[in-house]
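>>> heads up, no residue letters with this:
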């Protein structure tokens, strides 16, 4: 199931920003309430001190008079002399209770409204200045509403900016996709596209994949071309022998031609088996691992080549004292040993001695044949390469298969002519 990375990033940002915005709004509301209360409390205190300063003049008014202050919305004032007689009051202040000798803020309720009252008392009398809490809440709401309107107006621009920033940040990926779409499958050139450091591992992995794919395609082309060339000769020979069968009347001649047909079929079958084995090995990067019994592997490989060695009159011996690997893929290692022994028997003269040695340091197969000319040694192991002058049939793939199995198991393949005569093929751990 596919999804948009850009949309996922935007959603993630919104999921993070929204709670932070809500938390910021709550903190803003608390701070606004504190500031508004502080402002209005200061105004009430200043007004109370101003009224208190007028007490001497108000005390000189005739007794029994009850002067009224000008009515103000949401506020109330009241002034008393030391005896508790009201000297000044507005319509709202009629309900304010008298508290002699009290200075400070009090809360009271009047007509289902909450009032915050500041009392200031002294030798000259007492003053009360009250204000409805709704007035303060209205001021706080106005501040929050203004802030909210600003945020709402900026929200589309903020979302657009976030979307643009995410789009800009992901643009290198889009450019990389276009570059990949324009590349040829067999182009081994590494990508050098500028990417953020966070995407550098992705670019390195892509370059590694490109190199492996290009190498695989190149090997497959070479493999296909070589396989077609190698198969052409036995198939052509088979056709010639088959045509001879239709022309020969002599039974012995027909039998001889049929024998050559069978040999050609065997050669082609062997070549196809080797090609399939090498093709499977080329595709493998890792192998299952299991404990290895090197003595058993050596015995099995010798038995598999025993029939052919008997025909050739060759003698195979093996010496096992451990092994270079404690674990590996037993079937492939058995194939490796069999190919080495088969090559040693096939390209040695009849009656040759072949020795298989396995120890913790190396695997060695040596024979007492003629060896290989020095000018041909560097080419041994190349696909389909067979030194000139060979009388034995073969595909030239045996050592290629051995080399690939060795690479998969971390073994290094080498060969050299022995001073006493013959060829020695060795495998050592890296």
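That came through fine. As the structure is a computational prediction, the values presented were derived from the model and not from experiment. Residues are numbered from 1 along each chain as shown.
>>> From here on, just use CA atoms for contacts and neighbour counts.
Will do.
>>> list the buried ones in the helix or strand encompassing residue 259?
Element membership of residue 259 [criterion: DSSP states H and E] is helix 251-283. Buried residues in helix 251-283, counted by 16 or more other CA atoms under 10 Å: 254, 257-258, 260-261, 264-265, 267-268, 271, 274-275, 278, 282.
>>> Pasting the second one now:
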């Protein structure tokens, strides 16, 4: 009976996560108009809060989850719930695919070559994403074959919708020393840097 209940619990958790992701994707789509009424959001505070919120998941996997960001606010014009969802998805993905004992770092700073942009980087030492699939992982329901890829294939699709809705850019690259580097650039509110 215990294995059946554990399987049911796991299936229920997966169904809840999928439902929540579908709702997030729906909120992020431009047709909903959530990007019309923007407000100032300190992306440093959002990222720091999400790291703190996801520390229990990191601790369960014995992952060293760190945050690098200054005390100076970096303010973007946007939707606070969607920006929170953006960071949550990136950090959650990194934690899910980084092996036990791994390292995940979230860093927020000014983009070095464009002072009018903020840069959010999530770096992990997990399996990474092969270069030939880096555009496809932004498609809805796309999942890599093999490995321990257990997600629904919606996380990066949600992130991309949110980034584009905030007039930003997203890129994937190899992390130094192996793993994945996800970089998001968002325009700062004029005079915020």
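Good, I have the coordinates. Treat the numbers as computed from the prediction; the structure is a model and nothing was measured.
>>> what are the ranges of the strands in the second structure?
For the second structure, the strands defined by DSSP state E occupy 39-42, 64-69, 75-78, 103-111, 114-124, 169-174, 180-187.
>>> Between these, which one is closest to residue 140 of the second structure.
strand 169-174 (15.9 Å; CA to CA).
>>> Next, the angle from that closest one to strand 114-124.
40 degrees (axes from the mean of the first three to the mean of the last three CA atoms, to 10 degrees).
>>> Same list (the strands of the second structure) but as a markdown table, adding distance to residue 92 of the second structure.
Putting these into a markdown table (distance: least, CA to CA, whole Å) gives the following:
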| stretch | distance to residue 92 of the second structure |
| --- | --- |
| strand 39-42 | 20 |
| strand 64-69 | 11 |
| strand 75-78 | 21 |
| strand 103-111 | 10 |
| strand 114-124 | 10 |
| strand 169-174 | 16 |
| strand 180-187 | 12 |
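>>> any idea how far residue 222 of the first structure is from the counterpart of residue 104 of the second structure in the first structure?
The alignment partner of residue 104 of the second structure in the first structure, by TM-score structural alignment, is residue 354. As judged by CA to CA, to the nearest Å, residue 354 of the first structure and residue 222 of the first structure stand 33 Å apart.
>>> Could you dump the buried residues of helix 251-283 of the first structure into CSV with distance to residue 175 of the first structure added?
What follows is the buried residues of helix 251-283 of the first structure, written out as CSV (distance: CA to CA, whole Å):
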residue, distance to residue 175 of the first structure
254, 69
257, 65
258, 64
260, 61
261, 59
264, 55
265, 54
267, 52
268, 50
271, 47
274, 44
275, 41
278, 39
282, 33
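>>> Return the residues in contact with residue 40 of the second structure.
Residue 40 of the second structure makes contact with 75-78, 189, according to CA atoms under 8 Å, 6 or more residues apart in numbering.
>>> between the strands of the second structure, which gets nearest to residue 56 of the second structure?
Across the strands of the second structure, closest to residue 56 of the second structure is strand 64-69 (CA to CA), at 9.9 Å.
>>> Just to confirm, what residue range of the first structure does the closest one align onto?
Residue span in the first structure matched to strand 64-69 of the second structure, by TM-score structural alignment: 315-320.
>>> centre of the chain versus that stretch, how much separation?
On the basis of CA atoms, centre = their mean, to the nearest Å, stretch 315-320 of the first structure sits 50 Å off its chain's mean C-alpha point.
>>> Mean per-residue distance, that stretch versus the second structure.
In the superposition with the second structure, the average deviation recorded for stretch 315-320 of the first structure is 1.2 Å (mean CA distance after the TM-score superposition for the first structure).
>>> got the buried residues for that stretch?
315-316, 318, 320.
>>> Kindly report the same for stretch 136-155 of the second structure.
Buried-residue list, stretch 136-155 of the second structure, by 16+ other CA under 10 Å: 137-139, 142-144, 151-155.
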